[in-house]
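> how would this look folded up:
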Amino acid sequence: MYTRPSLRRTRRTRSRTTVRLTASLFTAAALLVSACSSGSSTTSSGGAADAALAALPRATPSALSSYYTQRLHWRSCGVPGFQCATMKAPLDYAKPGSGDVRLAVARKKATGKGRLLGSLLVNPGGPGGSAVSYLQSYAGAGYPADVRARYDLVAVDPRGVARSEPVECLDGRQMDAYTQTDLTPDDQQERNTLVTADKKFAESCGAHSARLLRHVSTVEAARDMDILRSALGDRKLNYVGASYGTFLGATYAGLFPDRVGRVVLDGAMDPTLDARRMTLDQTAGFETAFQAFAKDCVRHSDCSLGGKGTTPAQVGDHLKAFFRKLDQHPIPAGDAAGRKLGEALATTGVIAAMYDQAEWEQLREALTSAMKQNDGGGLLALSDTYYERDADGHYSNLMMANAAVNCLDLPPAFTGPDQVEKALPTFEKASPVFGEGLAWAALNCAYWPVKATGEAHRIEANGAAPIVVVGTIRDPATPYRWAQSLAGQLSSARLLTYVGDGHTAYGRGSTCIDTTINTYLLDGTPPSPRKRCS
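As a prediction, this is how the structure comes out:
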């Protein structure tokens, strides 16, 4: 979604790092904005992707039979109420005998005693987000009691992610340096520094994860889910995916339409978009979210970006001026590793708070501390949460997996810095506050050691059971029009609209949204066409 990250971002409720009921912002580039009619498909910047994802043959190839018939050996995994197992899948589906990848699976058994509905697979987004951690930290207790009573809740970390043979690149100290790279270069020297940082990141991933990098695509992860469905003994796949998880779920539906059960895609991505258009849309989406934050901020006495009578545009100008100041003079942040708050980390901290309006108060406090007291600790904490960096300086593999999947799924948004320079006016028009940084952040795939195997395409999933596509009007990371477009592509989709702010809708507090989705999951009754909730 933002900078290195892409479609990820976790909402936090209890602790500042606990995923709520939605998607994530995981590391590399996805985004938000306006609207098109719900029956039309959004086109990519290079022209519409006319080709649709083709369904795989219904019969399981004999070469894959051992994977589909494997037994999962469940064991206790240290978290009360949860069981874990390891599943094997072919590293290369074109050559099933050439080696396996081992995937981490977790489940929480249904709590009810009545008629059970099988398994419900959950994915919080990313790419790069740990579905297992999400299940254990939130979904296992946070999903509605009626849903938990009738489904075994199941999660699998996709290949290359967290516990499933993770992609590895930079160590913690190197990641600290990478996340502080200036994304608004002022001269040729700073531009060269940015390019060098992206090249070093890519080369490190290639050196440490050469075996995996060609085989972490979304198509392969979706095929892994079908093996898991079979291993769980389910005839059809029931699934709730958020953010990037919607692309993963839609891809599954396109490949296996006859195996689609009850599927919810919340905070939908649009598979017809190329990488540049996706980044541009998301740039505009973060601007939309920032405008909403700005209007709210000036109504509070602790808004350091302006007071009563200040316009959102003026708030943006004040924030940009603050970023420019940090670019020249980073401020202390009380960090044990000696990091200071510069423009890059401050921008990430602000972006992080755009995913959920519940974090706006924390952002106001962090900005006040930074701008009035010269203390960057609050914004640094927001940035660290975004990047999944702990207090000891260790990072999850979120950013590494995110880049690995994104750079394999689509050709790069830009092939070099000259293209970024030419595109800057368009990006800055989409977001005067974030446009420049988001454009330069999209350069990371230009130097990836593995050529992209995917491309933009439609997903129709002809013959699939009803699929619920959820879109939030002012979602900063997955624009509402993306949900409209995906709902227009999927042959059996029902679009459910949340008129509100924030990234994704299920579990955000709308009784209408939650009741509609729960009814679908429990009874199989999809929402009425074009249903809207607030």
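
> contacts and neighbour counts: CA atoms only from here.
Fine.

> Start and end of stretch 129-140, how far apart?
16 Å (Cα to Cα, to the nearest Å).

> Please state the offset of that stretch from the chain centre?
In terms of Cα atoms, centre = their mean, to the nearest Å, the centre of stretch 129-140 is set 14 Å apart from its chain centre.

> and the longest helix for the protein?
Longest helix in the chain by number of residues (criterion: DSSP state H): helix 275-297.

> Contacts for the helix or strand following that helix, please.
The helix or strand immediately downstream of helix 275-297 is helix 312-328, counting by DSSP states H and E. Identification of contacts with helix 312-328 by Cα atoms under 8 Å, 6 or more residues apart in numbering yields 182, 291, 294-295, 305-306, 341-344, 346-347, 371, 432-433.

> give me that answer again for 6 Å
Applying Cα atoms under 6 Å, 6 or more residues apart in numbering, the contact partners of helix 312-328 are 291, 294, 295, 305, 342, 343, 433.

> and the two most separated of those?
295 and 342 (25.4 Å; Cα to Cα).

> So between these two, which is more surrounded?
For residue 295 versus residue 342, the count of surrounding residues by other Cα atoms under 10 Å is larger for residue 342: 24 against 16.

> The more buried one against residue 333, yeah?
No. Residue 342 lies out of contact with residue 333 (Cα atoms under 6 Å); the separation is 9.6 Å.

> if we can go back for a sec, of the contacts of helix 312-328, just the buried ones, ChimeraX syntax please.
To isolate the buried ones among these in ChimeraX, judged by 16 or more other Cα atoms under 10 Å, type:
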select :291,294,295,305,342,343,433
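
> Now distance to residue 453 too, for the contacts of helix 312-328, in a markdown table please.
Output for those, formatted as a markdown table (distance: Cα to Cα, whole Å):
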| residue | distance to residue 453 |
| --- | --- |
| 291 | 37 |
| 294 | 40 |
| 295 | 43 |
| 305 | 44 |
| 342 | 36 |
| 343 | 34 |
| 433 | 33 |
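
> burial count for residue 255?
As a burial measure, residue 255 scores 25 neighbours (other Cα under 10 Å).

> now do residue 392
9.

> Over to the one 3 residues further on?
Look at residue 395: counted by other Cα under 10 Å, it has 21 neighbours.

> Now show me the structure for the sequence below, then we'll compare the two:
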Amino acid sequence: MDISRRTLRAFGAAFTGVALLLGGCTSGASSPRKPPSTKASVRAAALAPYYRQKLSWRECRGGAGFECATLKAPLDYARPDGGGEVKLAVSRKKVTGSGKRLGSLMVNPGGPGGSAIDYLQSYAGIGYPARIRARYDMVAMDPRGVAASQPITCLSDKQMDAFTQTDQTPDAPAETRRLVASYQKFARGCAARSGRLLGHVSTVEAARDMDLLRAVLGDRKLNYVGASYGTFLGATYADLFPRRVGRLVLDGALDPALSSERINRDQTAGFETAFTAFAKDCVRRASCPLGTRDVAQARRRLSALFARLDAHPVPAGESRRLGESLATTGVLAALYDEGAWPQLRTALRSATRGDGSGLLTLADLYYERGADGSYANLMYANPAVNCLDLPPAFRTPADVSKSLAAFQKASPVFGKALAWAALNCAYWPVRPTGTAHPLRAKGAAPIVVVGTTRDPATPYTWARSLASQLASATLLTYDGDGHTAYGRGSTCIDTAIDTYLLTGTPPPSGKRCT
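Take a look at the predicted model:
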């Protein structure tokens, strides 16, 4: 069974070869009891032309009923009248039914770095329930720095190939130095190729762009479905503009109150949970490449495979060979969705026999590497946003070494690799602008937070935490496997979310689905 590129984009890029660092932001909502400052008034006046702009819609390339346009936004919201502009790609598919139009429904698949427009045109705009598409214009905007919205770039394709193959489980000082050098080269490339934009791709700025689009579309309030990192983007919007919240679904939630080290460690444990579920299913099968005894045996055999690939990469049907780093990425990519387990079993069986092509295919899908060797910008935008949103998890290799035991306790299989992956923001050329803290969104309309109990990328505890932070949130639980829940086969989940989007009535508090 193939994992489609659409599926991986829909899940978002919660794990990357350059680290997951997702965090909080500073609320821009001002108190209604205080008059605006002179500086704030000047800023509001400078923003007014952006809020009044008219979009020039045209048929998108490829047609299929989608329209495209370009939204202008200030590069720097602190200096909207003199800091330059960014051009943001927008797409929509207008309502297809005769019922009363409910406005626009904005979607974001996560990442950071996932293309919302690709997600809309390949899935949401045609695959969301017909009764939703009959009442809402389906809308997407690639966030600043992502895909069609002035994409961040960092390396050439050949350089990116080398980067993805860098040993991320250093066993000697020389290997540690090579890993650090790869992170430094990546960061220098981003600074050289992306310029000033690199300092203005934070989640707060992307959320402000969403409010611009809301207003330009003529919507009084924002209706939104965000998955994975898209939940943090949506929660940030709600905290900035609580009175402009319409119907918000936050599926596969992040916890904005956690430090980047804690986020990385929690996610490491999440992938261990997902691997355990895969292994329990695998060992019941006579053909399981990780043995047929128990999860412990499966864990040992996968660790042994990674160790062999670290020492001796195997052929993969092309010039690249499959080493430990690419193999780890391939396994983690397949753990996003239980539907990929058959493909993972086949790929692991081949790898144990010296053929790395199956795991390399999974890794390439995850990295959005095309058959021609070109990369989309997902893996460039991802650290660009993450390294702005939170201070780095670690600042030196010594910091990583001190935390290895905790990461390996969280996951004996993946802990070491994911701990070292969290070092990359230590070398980022732009200082972080965000901090970790709870998001409250006081005064917002009801918000639905969705959590999956065995989600590998956004652990269920994060959904519980976000739901407790947001003043008007209801937690909807999916007792199952995989990353995110909406549109993945649970009639209970889909009915609850569809009802909320159509009527504004959230599911009962504590509702659980299978």
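
> what's the TM-score here?
In this superposition the chains share a TM-score of 0.95, using TM-score structural alignment, normalised by the length of the second structure; 501 aligned residues with a Cα RMSD of 1.7 Å.

> residue range for stretch 441-457 of the first structure in the second structure?
Counting by TM-score structural alignment, stretch 441-457 of the first structure pairs with residues 421-437 of the second structure.

> ignore the last one, stretch 62-71 of the first structure
Going by TM-score structural alignment, stretch 62-71 of the first structure sits over residues 45-54 in the second structure.

> Likewise for stretch 478-496 of the first structure?
The aligned range for stretch 478-496 of the first structure is 458-476, by TM-score structural alignment.

> and if you look at stretch 166-180 of the first structure?
So stretch 166-180 of the first structure sits over residues 151-165 in the second structure, by TM-score structural alignment.

> One more: stretch 83-91 of the first structure?
The aligned range for stretch 83-91 of the first structure is 67-75, by TM-score structural alignment.

> residue boundaries of the helices in the stretch 51-200 of the first structure?
Ranges of helices in the stretch 51-200 of the first structure, per DSSP state H, counting those that start in this stretch, are 65-68, 131-134, 140-142, 145-150, 172-179, 188-208.

> where along the first structure do the strands fall?
With DSSP state E as the criterion, the first structure has strands at 75-76, 83-90, 100-108, 119-123, 152-156, 237-242, 260-266, 331-332, 340-341, 467-474, 493-501, 531-533.

> between these, which gets nearest to residue 411 of the first structure?
strand 237-242 (23.2 Å).

> now the angle from that closest one to strand 260-266?
Here strand 237-242 of the first structure runs at an angle of 0 degrees relative to strand 260-266 (axes from the mean of the first three to the mean of the last three Cα atoms, to 10 degrees).

> The second structure: matching residues for strand 237-242 of the first structure?
With TM-score structural alignment as the criterion, strand 237-242 of the first structure aligns to 222-227.

> Give me the distance between the aligned partner of residue 286 of the second structure in the first structure and residue 361 of the first structure.
Counting by TM-score structural alignment, residue 286 of the second structure lines up with residue 301 in the first structure. With distances taken as Cα to Cα, residue 301 of the first structure is found 11 Å from residue 361 of the first structure.

> give the contact list for the residue nearest to the spatial centre of the second structure.
Among the residues of the second structure, residue 111 comes closest to the average C-alpha position under Cα atoms, centre = their mean, at 2.1 Å. Going by Cα under 6 Å, 6+ apart, residue 111 of the second structure touches 12, 13, 14, 229.

> ranking those by neighbours, who comes first?
Highest neighbour count within the contacts of residue 111 of the second structure: residue 229, with 30 neighbours (other Cα under 10 Å).

> Contacts only, for it.
Residues near residue 229 of the second structure by Cα under 6 Å, 6+ apart: 110, 111, 112.

> For it, give its distance to residue 87 of the second structure.
From residue 229 of the second structure to residue 87 of the second structure the distance is 22 Å (Cα to Cα).

> now do residue 241 of the second structure
For residue 241 of the second structure, the distance to residue 87 of the second structure (Cα to Cα) stands at 22 Å.

> pretty sure residue 112 of the first structure is touching residue 149, no?
Yes. Residue 112 of the first structure lies in contact with residue 149 (Cα under 6 Å); the separation is 4.1 Å.

> if I line the two up, what does residue 414 of the first structure land on in the second structure?
Structural alignment (TM-score structural alignment) places residue 414 of the first structure against residue 394 in the second structure.

> Tell me how many other residues surround residue 90 of the second structure.
22.

> What sits closest to residue 119 of the first structure if chain neighbours are left out?
Leaving aside its sequence neighbours, residue 119 of the first structure sits nearest to residue 152 (Cα to Cα, 6 or more residues apart in numbering; 4.6 Å).

> quick one: contacts for the equivalent of the one you found over in the second structure?
Residue 152 of the first structure maps onto residue 137 in the second structure when the alignment is built from TM-score structural alignment. Residue 137 of the second structure sits next to 93, 94, 95, 104 when contact means Cα under 6 Å, 6+ apart.

> Residue 220 of the first structure and residue 255 of the first structure: what is the separation?
10 Å.

> whoops, residue 400 of the first structure was the one
According to Cα to Cα, residue 400 of the first structure and residue 255 of the first structure sit 26 Å apart.

> And residue 454 of the first structure, by the same measure?
Residue 454 of the first structure is 14 Å from residue 255 of the first structure, by Cα to Cα.

> any idea what residue 379 of the first structure aligns with in the second structure?
Superposed on the second structure with TM-score structural alignment, residue 379 of the first structure falls opposite residue 359.

> how many neighbours does that match have?
Residue 359 of the second structure - counted by other Cα under 10 Å - has 30 other residues nearby.

> Surely it touches residue 347?
Yes. With contact defined as Cα under 6 Å, residue 359 of the second structure counts as touching residue 347 (5.3 Å).

> joint contacts of the two?
Contacts common to residue 359 of the second structure and residue 347, judged by Cα under 6 Å, 6+ apart, are absent.

> What segments of the stretch 301-450 of the second structure are helices?
Going by DSSP H, counting those that start in this stretch, the stretch 301-450 of the second structure shows helices at 324-334, 341-352, 357-367, 378-389, 397-410, 415-421.
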